[in-house]
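[1] Next comes the sequence, and after it the predicted model I'd like to discuss.
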Amino acid sequence: MTDSPPPPAASLGEDFSVAVQPARFPKHVLRFRNDRWAGRVGLAALDGEAWTEHFGRFAPLPDNLAEPLALAYHGHQFRVYNPDIGDGRGFLFAQLRDGRDGRLLDLGTKGSGTTPFSRGGDGRLTLKGGVREVLATEGLEALGVYTSKSFSLIETGEALLRGDEPSPTRSAVLVRLSHSHIRFGAFQRLAFLLNVEGIETLLDHACALHFPQLAELPREEKPPAFLRAVAVRSARLAASWMAAGFVHGVLNTDNMNVTGESFDYGPWRFLPKVDPGFTAAYFDHAGLYAYGRQAEAVLWNLGQLGGALLPLSGEDALNEALGAFPAAYQEAVADAFFARLGLTRGGGEEDGAFVQDLLRWMQMSGAPFEQTMFDLFCGKAGTARRAASPSAALYAAAAFAPLAERLDAMKPERPERLDAPYFARPEPETLVIEEVERVWDRIDEADDWSAFEEKIAGLREAGAAYDLRPLSAPEGHVPMAPR
């Protein structure tokens, strides 16, 4: 393991978390191990037995948390305040340092058993849910989204009963790697409890770990500066979801953290085609978290974070900080789409106008989202690929001609990336729901993991070819190098 100071989470105390014990499972079958990230946190040398001991039975890592911590938070769920949540089937297991950039990383769980926040639930995760989360994080990482990483998935041998899918179904425990688990809802809980000292402690903690440039600000300046920084990071995260064609599905305040890092994947979808009203959750009847409303949802959530900071700051200063979001988002949308298209930005308003015109054409034509991003990568440098695409007829149509002219006038960014074998393929790697279901069906029906493994290999090939830097990551963050 890499040398690291004592885990900072332990210093916060019982106002912020509860020590818990992990569940004991009847079986431990390793289904996924993220060796790429294990190396970055000094755990690559663990053999199979040790891996299972730490990430299936949760024996403490050396010089780390002695007991797992279930984190305490509240949150708005579909804009209804819920004070009865918290880590109900997960906990913070360990905190490590990234061997490349030195930043703190959390190892958190999903499906590791009941906690005081379980509200009568069984604290378990379905194997299908674990498979879906691995695919989501691998897909988002490949497309340059600043996301948590699925670190380990172990099947645990229990038969779970669920009302919204065929039961009994197989069980699993997931470990994810994330730069923070400080949720907006953690601040909301402290405000709800009128714990002003706790809000201040958590703010200082978050700044020290994740916004060190704010740590020494005068007391009255820190809350709005923190809110502004989180707003800008969150704006860039929302923009990166749009450019990835991704719909998170459950953008509640307890599913957003202060680092601008996407995490906690329940219902999620990638767009088949551009549709602003496309939703991921079957229960999102009003389309609150639809593809085209994700920025609105994020800004609303930021408003709730600002409200939780009111005991420390004036309302005008916090509102001014929130005002940074719209401009940051508009700029980030252009950054994100130009990065995905492998183009160099001109820097003016025309960049944003091009993105909007492209999306409008995609919506009107019905062009497949990921195929279009793949075909248009590096603009004019990829013209031959465009002509050979399954969507070639759409690009040859008169409606696309004005866009083609603008596209071909733009400067490609690192066009040598087109030499990657990935771009010799006729179609990109995708994760639309039908493909995800096919992967699961092979596992469910025949315990055949080959499609799962092939999909991960394909997503990693795509990530290496695109070589995108996460948009909402802080300066100095070192993304995973292409394999």
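    Noted; the coordinates are in hand. Numbering: from 1, shown residues only.

[2] Please count neighbours and contacts with C-alpha atoms only from this point.
    OK.

[3] nearest residue to the residue nearest the centre of the chain other than its sequence neighbours?
    In the chain, the centroid-proximal residue (C-alpha atoms, centre = their mean) is Ser262; its distance is 2.4 Å. Spatially, and ignoring its direct neighbours in sequence, Ser262 is nearest to Thr147 (4.5 Å; C-alpha to C-alpha, 6 or more residues apart in numbering).

[4] Against that first model, consider the following:
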Amino acid sequence: MAFTPQQAILELGDAFYDPVTAARFPKTILRFRNDRAATEVGLDGLSDPQWIAHFGRFEPLPGGLQQPLALRYHGHQFRVYNPEIGDGRGFLFAQMTDARGRLMDLGTKGSGQTPWSRFGDGRLTLKGGVREILATEMLEALGVETSRTFSLIETGEELQRGDEPSPTRSAVLVRLNHGHIRIGTFQRLAHAHDVENIARLAAYVLRHYYGEEPGNDAPQRLLGHVAARTARMAGRFMAAGFVHGVLNSDNINVTGESFDYGPWRFAPSWAPGFTAAYFDQTGLYAFGRQPEAIYWDLMQLASSLRLIVEEEPLIEAMEVFPETFQREVAEAMLWRLGVVPRGAEQDRPLVGAIEAALAASRASIDRFFFDGFGGTLPADYGEPFAEVRAQLAQYAPRKPRDRPYWSDPEPCAMLIDEVEAIWARIAQGDDWTLLHAKIAAIRRMGEALG
């Protein structure tokens, strides 16, 4: 498709962002370009030098925003309200329409300091960029709606970090997102009792991300949409065995698209207490508590919208979350198993049996879905899986095991040891072959899942 630039964000006005200038980097070495994503927004025809000019030096795209914008927001961080955050090491670089007609953003990470950097250097470690590539590629393949790592360029600076060996290499990342409006964007306006701009932002989100015109019921309609989308995200996280790690309200996109990956992990087994972040000492964002955490963030959006609408319709809008979450967990699990859903009520016993069996056996989540694809478990899945086997007998296969992937000795997985091994090759010998091989393997799995 042809590149179709947009500047919708300017409708909101300068109360929502600060024009900024990108950092100037000593080097711009292209390490990853996502041509599959670029094709969907008409940017796949860029040469490598053009790519670096736009996504390493941030020369404006034709017809796009003429200056990057650091977006303003607040948020609860581990349930503590913080009014001093915003885009501190990133900005909105461009907007465009994708092949599905959706408004999309290109946002950055590691692009330099902004008014919201506080004491940070505004930079991103190369390791952090590599980890984000792996997270987004894996989640996309597993059916989770996620931002996509669009570009990673090494920048030639040595960074000091307290939680990893330093000095370490630096990079600037560009992500493709269905918007960068966060729950925390609404919270900032509510904190200032800015009812006019809350209404303006609600109308913007409805119009550009949900295809609806605002009206008197705009706040509750918006909340209902966000509740459904975030419930879907929570359900898909569980079926993927994914732990985001930092589900603060400033990290929850109102389109329900997962983004902003820091200390993420994939759980090796169904362990509800499994955490991704070493600093999550209370397990607030542990694997099994993610739906609760996302719902709590949703309540902060409802609280912000309370300034422009009565409470009762917001309570009603929130009620969509639990049912949608249960349905999405079931649909995502059955999709990974390659069987046809039978309906919300009929699918519940199978989902419960899967969760119980995985928890009791401590079996690998990835191995279970790999072995069971098509609806038949191998004989060596013993007593803990007896009920799963009985329930699966009632399901028709959605897709046969007719791709070479299903003959592999092991499933494609993304556990922390492999992440560290991929990074070690890059750090020690500038060897990128493991990373590129892993991306190819992940995409092969995604194609096999269908």
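    All right, it came through fine. None of the values given here were measured: they were computed from a predicted structure.

[5] Tell me how the two chains score on TM-score.
    Laid over one another, the chains give 0.98 as their TM-score (TM-score structural alignment, normalised by the length of structure 2), with 450 aligned residues with a C-alpha RMSD of 1.2 Å.

[6] still on that earlier bit, map the residue nearest to the centre of structure 1 onto structure 2.
    Under the alignment (TM-score structural alignment), Ser262 of structure 1 pairs with Ser258 in structure 2.

[7] Quickly note the distance from its match to Leu71 of structure 2.
    Distance of Ser258 of structure 2 to Leu71 of structure 2, computed by C-alpha to C-alpha, to the nearest Å: 18 Å.

[8] try Leu126 of structure 2
    From Leu126 of structure 2 to Leu71 of structure 2 the distance is 23 Å (C-alpha to C-alpha).

[9] And those two? Which one has more around it.
    When neighbours are counted by other C-alpha atoms under 10 Å, Leu126 of structure 2 and Leu71 differ, and Leu126 comes out ahead with 28 against 25.

[10] Just the buried positions in stretch 341-354 of structure 1, please.
    Leu341, Gly342, Leu343, Thr344, Arg345, Asp351, Gly352, Phe354 (16 or more other C-alpha atoms under 10 Å).

[11] What is the burial count for the residue nearest to Ser262 of structure 1?
    Neighbour count of Thr147 of structure 1, defined by other C-alpha under 10 Å: 24.

[12] wait, doesn't it sit right on Thr137?
    Yes: Thr147 of structure 1 lies in contact with Thr137 (C-alpha atoms under 8 Å); the separation is 6.4 Å.

[13] From the opening residue of stretch 266-280 of structure 1 to its closing one, how far?
    Span of stretch 266-280 of structure 1 from end to end, C-alpha to C-alpha: 9 Å.

[14] got the buried residues for it?
    The neighbour-count check on stretch 266-280 of structure 1 (16+ other C-alpha under 10 Å) flags 266-275, 278-280 as buried.

[15] ditto for stretch 393-404 of structure 1
    Leu394, Tyr395, Leu403, Ala404.

[16] and if you look at stretch 58-73 of structure 2?
    So, applying 16+ other C-alpha under 10 Å, buried residues of stretch 58-73 of structure 2: Phe58, Glu59, Pro60, Leu61, Leu65, Gln67, Pro68, Leu69, Ala70, Leu71, Arg72, Tyr73.

[17] So which bit of structure 1 is it matched to?
    Going by TM-score structural alignment: stretch 58-73 of structure 2 matches residues 58-73.

[18] And the contacts of the matching stretch?
    By C-alpha atoms under 8 Å, 6 or more residues apart in numbering, the residues outside stretch 58-73 of structure 1 that reach it are 6-7, 10, 16-22, 53-54, 83, 85-88, 90-95, 115, 117, 183, 185-189, 254.

[19] isn't Gln391 of structure 2 right next to Leu350, touching?
    Yes: Gln391 of structure 2 is within contact range of Leu350, at 5.6 Å (criterion: C-alpha under 8 Å).

[20] Mean per-residue distance, the longest strand anywhere in structure 2 versus structure 1.
    The residue-count maximum for a strand in structure 2 (DSSP state E) belongs to strand 148-159. Comparison of strand 148-159 of structure 2 with structure 1 after fitting gives an average deviation of 0.3 Å (mean C-alpha distance after the TM-score superposition for structure 1).

[21] Compute the inter-axis angle for the very next helix or strand once past that strand and strand 148-159.
    Sequence-wise, the next helix or strand downstream of strand 148-159 of structure 2 (DSSP states H and E) is strand 168-177. Strand 168-177 of structure 2 and strand 148-159 are oriented at 160 degrees to each other (axes from the mean of the first three to the mean of the last three C-alpha atoms, to 10 degrees).

[22] All set, thanks.
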